[in-house]
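Trainee: I'd like to go over a predicted model; first the sequence, then the structure.
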Amino acid sequence: MQVETHARSVLKAVSWRTLATLTTALIVFVFTGEFALALTVGVLEVFAKMALYVFHERAWQKIRWGKQDVPSFVLWFTGLPASGKKAVADGVYRKLTATGIKVERLDSHDVRHLFPKLGFTPEEVDRHVRRAGHLCSMLEKNGVSVVASFVSPYRESRDFARQLAGNFIEVYMRSTVEACEQRDTKGHYRKARAGEYRFFPGVDVPYEDPVGAEVVIDIDNVSEEQAIETIWRYLKRHYLNAI
């Protein structure tokens, strides 16, 4: 996805203003035949329209009509390992970024890097998810929406994160263990079954399915693009209708 840089936008504005001024000067010259007058009118037009533009923008900034707040939210992806959380979350994040709203992306690995000694026992995973919930809620309270993807296998931990947030959207990437194992290109499931990993959700510890998730994606039956579009429609209907 391509986005326009600030430098490109400025250059486009300058080129358009130059073209418009030259057009005005040319019209004056055609009707009067006086080059000096045409040049003077062109220069005056530049400054007059710049001043009028500033006044126009400031006047509209004071008018509340037509303005609508876009509420911040926490979009929390949960599901078994290799259920497609990261790929779909990344896709939704890119679409949100393109709208211009303030949004941050948090993945489980990002937070774990801050706490390298944190393990994977149920107690440690619970602390990990609660920390992530606190971080998400702090960003949300400061007007920044968050796209978060965490296995977050325990319902109590997810409910804790929900209670902290003002607008919490749980996205359940529903998939079977067998399908996730087929997607697992890194061999995590194989290592868990061989005993190299302990406390692996779906193998030797349970993954507690969400109850009442706002969005449920049956990822075994839809493509990533379809999943992204389903979530996007939900966001547009409930949070982004002003965009």
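Mentor: Everything's here; your move. Residues are numbered from 1 along each chain as shown.
Trainee: rest of the way, CA atoms for contacts and neighbours
Mentor: Fine.
Trainee: where do the strands sit along the protein?
Mentor: 74-78, 103-107, 145-149, 168-174, 215-218 (DSSP state E).
Trainee: Count the neighbours of the nearest residue to residue 29 once chain neighbours are set aside for me.
Mentor: What sits nearest to residue 29 in space, not counting adjacent residues and going by CA to CA, 6 or more residues apart in numbering, is residue 38, at 5.2 Å. By the criterion of other CA atoms under 10 Å, residue 38 has 21 neighbours.
Trainee: Contacts only, for residue 38.
Mentor: 24, 25, 26, 27, 28, 29 (CA atoms under 8 Å, 6 or more residues apart in numbering).
Trainee: In helices only, show me these.
Mentor: Counting by DSSP state H, the contacts of residue 38 place 24, 25, 26, 27, 28, 29 in helices.
Trainee: In ChimeraX, select just the buried ones from these.
Mentor: Per 16 or more other CA atoms under 10 Å, the buried members of these correspond to this ChimeraX selection:
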select :24,25,26,28,29
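Trainee: second one coming, line it up with the first:
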Amino acid sequence: MIIWITGLAGAGKTTIATAVYHEIKNIYPNTVFLDGDILREVLGVYGYSYDERYIQAEKIHNLCKMLDNQDINVVCATIGSFHRIQERNRASFNKYCEIYIEVTMENLIKRDKKGLYSRALIGETINVVGVDIKPEVPKNPELIVDNNTLDCLEHKVEDILNYLRDNQYIL
């Protein structure tokens, strides 16, 4: 199964996905965690333009496909929100669950520790999804997690796990 956790930079994808991964790994040892930021280095995609981001998303899809074909479960945290990739994921993977981590731009700007959004809003940087690159929010995610407040990580993870159990992704 592929659990594709997506959302904008700073939405909490990695934090939530890491916690979900550890819970699933306890049940299914053949589970790996993929993080978009780490994969950027591993897969050799260093730019942030729309086209470079799309190449990154394709590479992540291909890696997930390779792992899926070997019956390895994947929890993947990535901005990688392109409708074409989402459609390919749905068509390609044995079991696919898309989870969108939803946070308002106002809250993303408030938590912007690296200054990504604030620099983009004043034109100091370009190619920021949500500012000068339009995000392709998933059209039909299996689950939307409201992460506008950073509290209750355990509840958010439990909601995801309950969804996965209720829909027979996990036992």
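Mentor: Yep, that arrived. Note that the coordinates shown come from a computational prediction; the quantities given were computed from them, not determined experimentally.
Trainee: Helices of the second structure, start to end?
Mentor: Under DSSP H, the second structure gives helices at 13-27, 36-43, 50-69, 83-92, 105-110, 116-121, 153-166.
Trainee: Reformat those as TSV; add mean neighbour count and distance to residue 134 of the second structure.
Mentor: Shown next, in TSV, are those (neighbours: other CA atoms under 10 Å; distance: least, CA to CA, whole Å):
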stretch	mean neighbour count	distance to residue 134 of the second structure
helix 13-27	18	18
helix 36-43	14	18
helix 50-69	18	9
helix 83-92	15	12
helix 105-110	15	12
helix 116-121	18	13
helix 153-166	15	26
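Trainee: Grab the nearest non-local neighbour of residue 61 of the second structure.
Mentor: That would be residue 89: by CA to CA, 6+ apart, it lies 6.9 Å from residue 61 of the second structure.
Trainee: In the first structure, point out the residues matching stretch 12-21 of the second structure.
Mentor: Aligned by TM-score structural alignment, stretch 12-21 of the second structure corresponds to residues 84-93 of the first structure.
Trainee: Equivalent analysis for stretch 87-95 of the second structure, please.
Mentor: Residue span in the first structure matched to stretch 87-95 of the second structure, by TM-score structural alignment: 159-167.
Trainee: The equivalent of residue 59 of the second structure over in the first structure and residue 115 of the first structure: what is the separation?
Mentor: Mapped onto the first structure by TM-score structural alignment, residue 59 of the second structure lines up with residue 131. Per CA to CA, to the nearest Å, residue 131 of the first structure is found 10 Å from residue 115 of the first structure.
Trainee: okay if I get the contacts of residue 38 of the first structure as CSV plus distance to residue 189 of the first structure?
Mentor: As requested, those are exported to CSV (distance: CA to CA, whole Å):
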residue, distance to residue 189 of the first structure
24, 70
25, 72
26, 73
27, 74
28, 77
29, 78
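Trainee: Now do the same contact list for the spatially most central residue of the second structure.
Mentor: Nearest to the geometric centre of the second structure sits residue 6, at 2.7 Å (CA atoms, centre = their mean). Residue 6 of the second structure makes contacts with 13, 77, 78, 79, 80, 81, 98, 99, 100, 101, as judged by CA under 8 Å, 6+ apart.
Trainee: Could you dump those residues into JSON lines and include distance to residue 114 of the second structure?
Mentor: Formatted as JSON lines, the contacts of residue 6 of the second structure follow (distance: CA to CA, whole Å):
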{"residue": "13", "distance to residue 114 of the second structure": "16"}
{"residue": "77", "distance to residue 114 of the second structure": "19"}
{"residue": "78", "distance to residue 114 of the second structure": "18"}
{"residue": "79", "distance to residue 114 of the second structure": "16"}
{"residue": "80", "distance to residue 114 of the second structure": "20"}
{"residue": "81", "distance to residue 114 of the second structure": "21"}
{"residue": "98", "distance to residue 114 of the second structure": "27"}
{"residue": "99", "distance to residue 114 of the second structure": "25"}
{"residue": "100", "distance to residue 114 of the second structure": "22"}
{"residue": "101", "distance to residue 114 of the second structure": "19"}
